[in-house]
Each structure stands twice: as structure tokens, then as C-alpha cells.
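S.K.: A structural model of the following input is requested.
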Amino acid sequence: MVVSKGKLLLAVGLSMLMAACAQSPERQDSWESQMPGRETTVSENPGSIYQAGYGMSLFLDRRARQVGDVITVILSEKTDASKSSNTATAKESNISVPTVTLLGRGVTDNGVPILTTGVSSDQDFNGQGASSQSNSLTGSITVTVSEVLRNGSLRVRGEKWVTINQGDEFIRIKGIVRPEDIAADNSVPSFKVADARITYSGKGALADANSMGWLGRLFQSVLSPF
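M.R.: Prediction:
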């Protein structure tokens, strides 16, 4: 089999493009902490006991409630799924045509009918399948409030990067939290975060060792003819 030079260059170019698209994730601005808007300057009034902007509520807790506040999300994710199926079918069909007669007598050869017709069919199918999957993620991550919705719910987002001698690991999470679900210590379990998107991944030598090479990804892609 002879491969032209143009086709070979095209395959190499596509593989390099796939390798570039599969690079390790980087820090993104969309996951950075959301800071509240700049507040207007408050004029000081020397000599007065009350100073605007320096008030303190004696009955207000420190739970997050506005943009820029932080919430600790306790990661407690565990999923177990299993599925099994068993299918068996059988079908049998028989069709027979009466012996053909000629001038009122059957057509035979030495007494054996020669114009008889019959069709039979027998089909059997037996299939089995089983699948199971289990995932677990525990830990904690502190995120910031990026938006306060009209109903009072808080949209939160954040990421945490941990640098190890062989690479970086990170956790990203975003979702919506109800103020009623926030505990007294300003924490909320991850299973109470609505529309949650949790990502745990890494980059570096260990992550590269566990990833498929660019040539293997080429043969596993939809562009591969094999």
C-alpha cells in the first residue's frame, strides 16, 4: 500500500492539531474570584461618635450574602450506578404447500412425490450485558459569590490549585446556593449546590503519563478510517 506524501502530511497535521487541542488545562479568568463593585467614598466627620461606613451590627452573622463573600463548599460526592440486562428470543416458522396434482393424481417418481414444497425457519437470540460505575470525591474548597439572583440565591464559583513536585492539581466548582442551606460556620455541602459543575484534574508529569499519546488519539478519533 503506497501512501502519497500529501496524505501523509495531512495526517501529521491533523494529529498535531488534535494534540494541541488536548493540552493540559490552564487557569481561566472565568473561574477567578468575583469582587464587589467599588463603593462610593464616605466622607468622614471628625469629632462625631458615629462614622458612616464604619458601623457594626451586633446581631448579624457572617454568612455569605453578597457579591465577593466567601463560602466553603464541603465536597461529599459519591455515585454508584449499575445496570444489567438479559434478553432471550426464539422464533420458529414452518410453511408447507400441498402436493401438486396433475389430472387428479399427484406427480411422483417411483412413488415419491416430486412437486412438494416446504419452508422452515428457526431463529434464536440470547444477549447479556452488565455495567457498573463508582465515583467518590471528598474535600473542601472555598469559593466566592459572583452574583445574587433575584430570588436571593447565590451564584458561586471558584477554583483551588495545589502545586506538587510532579505537577499541579486543581478543583473547580460553580453552581447556585440557597442562603438557607448555608450552615452557621459559613459552609454548605456540595450535594446542596444546584446546577453544580465540579472539575478535578491536573497537569504535569503524572497527568501526562496517564494520558494517551497524540498518535493513539489520532487512531481513536472520528477521522480515523480504521
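S.K.: switch to C-alpha atoms for all contacts and neighbour counts from now on
M.R.: Will do.
S.K.: which residue ranges form the strands in the protein?
M.R.: In the chain, the strands defined using DSSP state E lie at 70-97, 101-102, 105-106, 108-109, 112-113, 117-148, 154-164, 167-177, 187-189, 194-204.
S.K.: closest one to Glu32 among these?
M.R.: Judged by Cα to Cα, the one of the strands of the chain that comes nearest to Glu32 is strand 154-164, at 6.2 Å.
S.K.: now that closest one: buried residues?
M.R.: For strand 154-164, the neighbour count (16 or more other Cα atoms under 10 Å) marks 154-159 as buried.
S.K.: next: stretch 13-33.
M.R.: Buried positions in stretch 13-33, judged by neighbour count with 16+ other Cα under 10 Å: 15, 18-19, 31, 33.
S.K.: here's the other one to compare against:
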Amino acid sequence: MKKTLAACLLLAGCGNLDHVGRAPEFSPIDSSNERAAMYSALPESSDPTTATSASSLWTAQRSSLLGDHRAGHRGDILTVVVEINDQATLKDSSGRTRKASSTAGIPQLLGIPQILDAGVLPGGATSSSLVSANTSSTFSGTGNISRNEKVTLRLAATIVEELPNGVLRIEGMQQVLVNDEMRDLLVSGYIRPDDISRQNEVAYDKIANAQISYGGRGMISDIQSPGWGQQITDQIMPF
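M.R.: Model prediction:
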């Protein structure tokens, strides 16, 4: 049992050793939704909505000067502009004070209080003040949260699905490898065709159910992350 546990811990610790001495590899794109959408998209000439006279100088095709160059169909590419500049400051202060006093006695009850006062009660206690209690509590709390986030990014995304109501589902991925450090940028969500500008761009705040991820992996990221032993200890320690 002890040998099995030691072997499991050893394998867990060696899980990240497969990329030691090597730069992170790019994610494969052969099985991505973007590639599938591009390969299944119909060419423009087969779209009946763009059929125009071949002899006309002004056509509705995208290659024309007056054509609509915006993405609108499965497999088309557009630019997603991410400009996040969020600032938030929250302050909270609360205080509570409570005082209570209670006194109970029996001045008259068939002569019993006089009998008790005559010598039954100890040390000067009287029946007129048998119980006396005082309580006091004070609480004060203060909280302060300050946040400032700014992210500016641009990346190309692909329309991977056209929904029946005309809404478009987009997905985009960008990977940059610099000095053995991979930077991954992912975006996905739903957009309306009307929100795509004439420059074939869409702002991130126009994307419904937006999922935007910007992170990294590599030697620097591994060093900045706590080891697996530290993570396990943080989870199981009660203090």
C-alpha cells in the first residue's frame, strides 16, 4: 500500500516533466471548429443571393468596389476588438452596539420575601432584587476593494455556425511563442450580423455569452505557479 501511494505521488510530480528542455507546442488546428467551418463554407459563386450579371460593372460580390466585405456566413473571418478598461472601488463600513439590563425580584408574596430577608438569603441579598443581569456588545467592521483592469487585444475569429434566427457563433484562437513562452488568446460567443462594422470588426461588448481567455504557458509560467505539493498542502490543511 505504501509503495503504491509513493508511486502515485511520484507520477503526479512528474506530470509536467514531459516539456522540460522544450518550448511549448502549438495547439493542433486540424480538428478545430474554425478549420471545419472554413472547409465546409460554400464559395461565393454558389450563393444564390449574390447572383448578378457578369457583364455589370457594379456587382454585389465581395470582390466588387461596392460589395459588402463584412463576414456573414459560416467560414468567414472577422476581427474581434477587445478593449477592457474596468475600474471599481467598493467601501463598506458597519458598526453595532447593544446594551441590555434585567432585574427581577419578589417584594410581596404571602410573607415569603420577609422570611427570606430575615436570614435565609446570604450576604445582604434581598428578595426585591433576586436577579440582576447586564450585557453589552460592540462590533465594528470596515472593508475596502479597489480594482483596475485594462486589456487591449485584437484577433481574428471565424464564424463557425449560423443559427436559425440569424445570430452567428464565432470562435477565435491566437498563439504567440516568444522565448519558449506561449501566449494563448481565445475568444468565443454569439454576435449579430448588424453589429459587424464596415471594417469587418466587432467589439467584445457586442458578443453575447462572451468567453475571453488570455494566458500563458511555458517555463516562466511554471516558475510563477506553486508546485503540486504546495497546492495539495493548501487544499488539505485546515488552517
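S.K.: now the strands of structure 1 as CSV including distance to Leu10 of structure 1?
M.R.: Shown next, in CSV, are the strands of structure 1 (distance: least, Cα to Cα, whole Å):
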stretch, distance to Leu10 of structure 1
strand 70-97, 42
strand 101-102, 71
strand 105-106, 72
strand 108-109, 70
strand 112-113, 68
strand 117-148, 38
strand 154-164, 38
strand 167-177, 33
strand 187-189, 50
strand 194-204, 29
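S.K.: structure 2: which residue goes with Leu206 of structure 1?
M.R.: Counting by TM-score structural alignment, Leu206 of structure 1 corresponds to Ile220 in structure 2.
S.K.: residue contacts, its match?
M.R.: The neighbours of Ile220 of structure 2, taking Cα atoms under 8 Å, 6 or more residues apart in numbering as the test, are Glu181.
S.K.: equivalent analysis for Met182 of structure 2, please.
M.R.: Here Met182 of structure 2 is in contact with 24, 175-176, 216-218 (criterion: Cα under 8 Å, 6+ apart).
S.K.: and if we set it to 10 Å?
M.R.: The contact partners of Met182 of structure 2, by Cα atoms under 10 Å, 6 or more residues apart in numbering, come to 23-26, 175-176, 215-221.
S.K.: and for Pro225 of structure 1?
M.R.: Listed by Cα under 10 Å, 6+ apart, the contact set of Pro225 of structure 1 reads Phe219.
S.K.: please apply the same query to Ser132 of structure 1.
M.R.: 80-84.
S.K.: just Gln220 of structure 1 next, same as before
M.R.: Shown in contact with Gln220 of structure 1 (Cα under 10 Å, 6+ apart): 212, 214, 226.
S.K.: between those residues, which sits nearest Asp122 of structure 1?
M.R.: Minimum distance to Asp122 of structure 1 across the contacts of Gln220 of structure 1 is 35.0 Å, recorded for Phe226 (Cα to Cα).
S.K.: measure that closest one to Leu218 of structure 1 for me?
M.R.: 11 Å (Cα to Cα, to the nearest Å).
S.K.: more neighbours, those two?
M.R.: Relative neighbour count places Leu218 above the other of Phe226 of structure 1 and Leu218, with 20 against 7, counting by other Cα atoms under 10 Å.
S.K.: aligned to the more buried one, what sits in structure 2?
M.R.: Aligned counterpart of Leu218 of structure 1 in structure 2: Ile232 (TM-score structural alignment).
S.K.: same question for Asn94 of structure 1.
M.R.: Residue correspondence to structure 2 (TM-score structural alignment): Asn94 of structure 1 is matched to Ser101.
S.K.: pretty sure Ala203 of structure 2 is in contact with Arg192, am I right?
M.R.: No. The criterion here is Cα atoms under 10 Å, and Ala203 of structure 2 misses it with Arg192 at 11.3 Å.
S.K.: and stretch 179-190 of structure 1, end to end?
M.R.: 14 Å.
S.K.: which part of structure 2 matches it?
M.R.: The aligned range for stretch 179-190 of structure 1 in structure 2 is 193-204, by TM-score structural alignment.
S.K.: list the buried residues in that stretch.
M.R.: In stretch 193-204 of structure 2, counting by 16+ other Cα under 10 Å, buried: 196, 200-204.
S.K.: list just the nearest of the residues you listed to Thr59 of structure 2.
M.R.: Asn200 (19.2 Å).
S.K.: how far away is Ile196 of structure 2 from Ser225 of structure 2?
M.R.: Separation of Ile196 of structure 2 from Ser225 of structure 2 (Cα to Cα): 39 Å.
S.K.: the aligned partner of Gln166 of structure 1 in structure 2 - how many residues pack around it?
M.R.: Aligned by TM-score structural alignment, Gln166 of structure 1 pairs with Asp180 of structure 2. By the measure other Cα under 10 Å, the count of residues near Asp180 of structure 2 is 16.
S.K.: might one say that Asp180 of structure 2 is in contact with Pro24?
M.R.: Yes. With contacts defined as Cα under 10 Å, Asp180 of structure 2 counts as touching Pro24 at a distance of 6.5 Å.
S.K.: what sits in contact with each of the two?
M.R.: 217-219.
S.K.: ranking those residues by neighbours, who comes first?
M.R.: Of the shared contacts of Asp180 and Pro24 of structure 2, with other Cα under 10 Å as the count, Gly218 tops at 20 neighbours.
S.K.: hmm, back to that, and the buried residues of strand 154-164 of structure 1 as a markdown table, adding distance to Leu58 of structure 1?
M.R.: As requested, the buried residues of strand 154-164 of structure 1 are exported to a markdown table (distance: Cα to Cα, whole Å):
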| residue | distance to Leu58 of structure 1 |
| --- | --- |
| Leu154 | 24 |
| Arg155 | 27 |
| Val156 | 27 |
| Arg157 | 29 |
| Gly158 | 30 |
| Glu159 | 32 |
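S.K.: done for today, thanks.
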